[in-house]
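J.: compute the structure for the input listed below.
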Amino acid sequence: MRVLAHPNTEEIRLEAVLHALADPMRLEVVRFLATTADGAACSEIDLAVSKSTGTHHYRVLREAGVINQVYRGTAKINSLRRTDLDALFPGLLDSVISAASRRSRR
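T.: Below is the predicted model:
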């Protein structure tokens, strides 16, 4: 079974999280995952970028500690690390998701 590297909770750094959340495509991934209870495969999240660019965005989010990725068969299932992020940076994730949602409605 293939396992992807993720930072431990204590290794997650604010500057890495903010960098990961600064990109509009990555924000779309986070907004989508915030609405799912069981996570979602990469193919379920419609990004207007090439597959290789999408892979890059998921890797940045995973390495920053924003998302968790696990293989289920050949698909990568993505979920937010909400518990970890809320413990480290209370309110950050909700504020960013709320601001991104307001902006997308304009």
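J.: C-alpha only now, for contacts and for neighbours.
T.: Noted.
J.: okay, now the nearest residue to S79 once chain neighbours are set aside: neighbour count?
T.: Taking CA to CA, 6 or more residues apart in numbering as the measure, S79 lies nearest to G39, with 4.4 Å between them; neighbours along the chain are not counted. Residues near G39, counting by other CA atoms under 10 Å, number 20.
J.: and G39, what is it in contact with?
T.: When the contact criterion is CA atoms under 8 Å, 6 or more residues apart in numbering, the partners of G39 are 33, 77-80.
J.: S79 now?
T.: If a contact means CA under 8 Å, 6+ apart, then S79 has 33, 36, 38-40, 67-69 as its contacts.
J.: which helix or strand contains it?
T.: Using DSSP states H and E, S79 falls within strand 75-80.
J.: same thing with V70?
T.: Assigned by DSSP H and E, V70 belongs to strand 67-72.
J.: please give me the structure for this one as well, since I'd like to look at both together:
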Amino acid sequence: MDSGELEHPPAEELQVGPILLALADDNRRRVVAELYERSDGERLCASFDLPVSKSSRTRHWRVLREAGLVHQRSIGNGLYMRLRKDDLESRFPGLIQAVVGAP
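T.: Sure, this is the predicted structure:
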């Protein structure tokens, strides 16, 4: 792994347990829902309006990435995040749509 590159679990290793644990948090579920609604599926991490500290945001991003829900990439000084829609739909059909559609 190159310096500055983040580790992401391969699609075939995604597990429903860590995904559901990550989605149990309202802030993380909101981030996933917002990414799900984007046509390009990608957004600057700093653009999310979450009512938490910067360190808490960083933790939320890590939990989402390690669960396999998002892919993060660094461009210049920015960190971008996108939902792994295709991987998730292939591995767990309908799960993300059901979660983001829930009240």
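J.: still on that earlier bit, to which residue of the second structure is the residue nearest to S79 of the first structure aligned?
T.: In the second structure, the residue paired with G39 of the first structure is E42, using TM-score structural alignment.
J.: state the distance from its match to L6 of the second structure.
T.: 16 Å (CA to CA, to the nearest Å).
J.: again with L35 of the second structure
T.: With distances defined as CA to CA, the gap from L35 of the second structure to L6 of the second structure amounts to 19 Å.
J.: more neighbours, the two?
T.: More crowded of L35 of the second structure and L6, by other CA under 10 Å: L35, with 21 against 14.
J.: check contacts around the more buried one.
T.: Contacts of L35 of the second structure by CA under 8 Å, 6+ apart are 41-43, 82-83.
J.: do the same with F89 of the first structure
T.: Residues touching F89 of the first structure, when contacts are defined by CA under 8 Å, 6+ apart, comprise L14.
J.: in the first structure, what residue corresponds to R57 of the second structure?
T.: Aligned counterpart of R57 of the second structure in the first structure: G54 (TM-score structural alignment).
J.: name the nearest residue to the residue nearest the centre of the first structure, ignoring sequence neighbours.
T.: For the first structure, the residue nearest the mean C-alpha position is I67 (4.1 Å; CA atoms, centre = their mean). The shortest distance from I67 of the first structure to any residue that is not its chain neighbour, by CA to CA, 6+ apart, is 4.4 Å, and that residue is L80.
J.: now R82 of the second structure: how far from P103 of the second structure?
T.: With distances taken as CA to CA, R82 of the second structure is found 22 Å from P103 of the second structure.
J.: do the same with K54 of the second structure
T.: Counting by CA to CA, the separation of K54 of the second structure from P103 of the second structure is 26 Å.
J.: what of P18 of the second structure?
T.: When CA to CA is applied, the distance between P18 of the second structure and P103 of the second structure equals 21 Å.
J.: going by how many neighbours each has, rank these two and give me the top one.
T.: Legend: neighbour count by other CA under 10 Å for P18 of the second structure and P103, higher for P18 (16 against 4).
J.: what does that one correspond to in the first structure?
T.: Using TM-score structural alignment as the criterion, P18 of the second structure maps onto A16 of the first structure.
J.: all good on my end, thank you.
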